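In: structure here, sequence nowhere to be found:
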């Protein structure tokens, strides 16, 4: 190994994040986590993902118990109490919607479902007939059993659930709640790595296939 290669390897070892919090459920989480792991490996870094509920990930990051968060909307930045750096470009533009049974209005007074700890879902559910669940698996199970008339989720998550046969009842998108970019976040001390990570995103667009599912 040449001296230059030794320097590059040493820098890589020093600036590598090792622990990243991620949401503890959801098909989008699984796909993004898998893609991030591959990117980290290509950048000569090994990373461990820590699955936790949404708000818990923020707390762990602020307490320096993880090096970063896998994916977040930029609105999370107001909740961070430590210095951070986000990916220079978003991982992808995320579309999130209210998905319901085609006969939603004939479903009586059945509530819609949402995931506890997902801020945008909690805000949307305020003052509505809604029931909270711990994750997308519980939401889908409740929908399949007819306990709820629909639920809030990212479009990618729902599309992947339908494609894999997890959704057993007809389901349509009733209302787009928002479309916004999601970013990868790390502690500010990992700025050199984030620069390398962002350059990789610019050259390779590894999340394009995931994003195209929404179209």
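Out: Arrived safely. On a predicted model such as this, the values are computed, not experimentally measured, just so you know.
In: could you use CA atoms for every contact and neighbour count after this?
Out: OK.
In: pull the number of nearby residues for residue 56.
Out: 15 (other CA atoms under 10 Å).
In: biggest helix in the protein by residues?
Out: Longest helix in the chain, counting residues (DSSP state H): helix 27-42.
In: residue boundaries of the strands in this structure?
Out: Secondary structure of the chain (DSSP state E): strands located at 19-23, 48-52, 68-73, 84-86, 92-100, 112-115, 130-133, 150-154, 172-187.
In: export those strands to CSV and tack on mean neighbour count?
Out: Formatted as CSV, those follow (neighbours: other CA atoms under 10 Å):
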stretch, mean neighbour count
strand 19-23, 24
strand 48-52, 16
strand 68-73, 22
strand 84-86, 20
strand 92-100, 21
strand 112-115, 26
strand 130-133, 18
strand 150-154, 25
strand 172-187, 17
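In: another one to put next to it:
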């Protein structure tokens, strides 16, 4: 880690999970730079979103925790090894929805990388955020 080796003076953002690995003293800003909001996104066509599996990325901690906690029937999920592959599957209609952070989805839509505009799942609780 560059921070532990004193190769950098600070970081733009850091997840609190990584702080456990820090050996150097650090100071957290009192004012967050931005807020990450994790969410479930789905195809606005109910026939697709209800019948196709939900995509998630193996290795993204909050994705894995959400799947383990909420999905007893593992046939209703589709595992991917990259976000790009998951978004491609959504564009093809292979999955009915996916887990992703709100700002990421906005950027993908602004860049035209999602051919189908996903809708925020109506059951998703708005209080699921990470402050950075």
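Out: Arrived safely. Just so we're clear, the structure is a prediction, and the values are computed from it rather than from any experiment.
In: any idea what the TM-score is?
Out: Aligned and superposed, the two chains score 0.72 in TM-score terms (TM-score structural alignment, normalised by the length of the second structure); 121 aligned residues with a CA RMSD of 2.9 Å.
In: about what we covered before: and of the strands of the first structure, who's closest to residue 36 of the first structure?
Out: Nearest of the strands of the first structure to residue 36 of the first structure, taken as CA to CA: strand 68-73 at 7.8 Å.
In: angle of the closest one against strand 92-100?
Out: Strand 68-73 of the first structure runs at 60 degrees relative to strand 92-100, counting by axes from the mean of the first three to the mean of the last three CA atoms, to 10 degrees.
In: mind giving me the packing neighbours of strand 68-73 of the first structure?
Out: Other helices and strands packing on strand 68-73 of the first structure, by 3 or more CA pairs under 8 Å, 6 or more residues apart in numbering; DSSP states H and E, are strand 19-23, helix 27-42, helix 54-62, strand 172-187.
In: for residue 210 of the first structure, grab the count of nearby residues.
Out: Look at residue 210 of the first structure: counted by other CA under 10 Å, it has 18 neighbours.
In: what's it aligned with over in the second structure?
Out: In the second structure, no residue is matched to residue 210 of the first structure (TM-score structural alignment).
In: same question for residue 170 of the first structure.
Out: With TM-score structural alignment as the criterion, residue 170 of the first structure lines up with residue 117 in the second structure.
In: how many residues are close by its match?
Out: Residue 117 of the second structure has 18 neighbours, counted by other CA under 10 Å.
In: that one against residue 87, yeah?
Out: No. Under the criterion of CA atoms under 8 Å, residue 117 of the second structure makes no contact with residue 87, lying 11.1 Å away.
In: tell me the contacts of the residue nearest the centre of the second structure?
Out: Closest to where the C-alpha atoms of the second structure average out (CA atoms, centre = their mean) is residue 100, at 3.1 Å. Contacts for residue 100 of the second structure were tallied using CA atoms under 8 Å, 6 or more residues apart in numbering; they are 38-41.
In: again, 6 Å this time
Out: Residues counted as contacts of residue 100 of the second structure (CA atoms under 6 Å, 6 or more residues apart in numbering) are 38-39.
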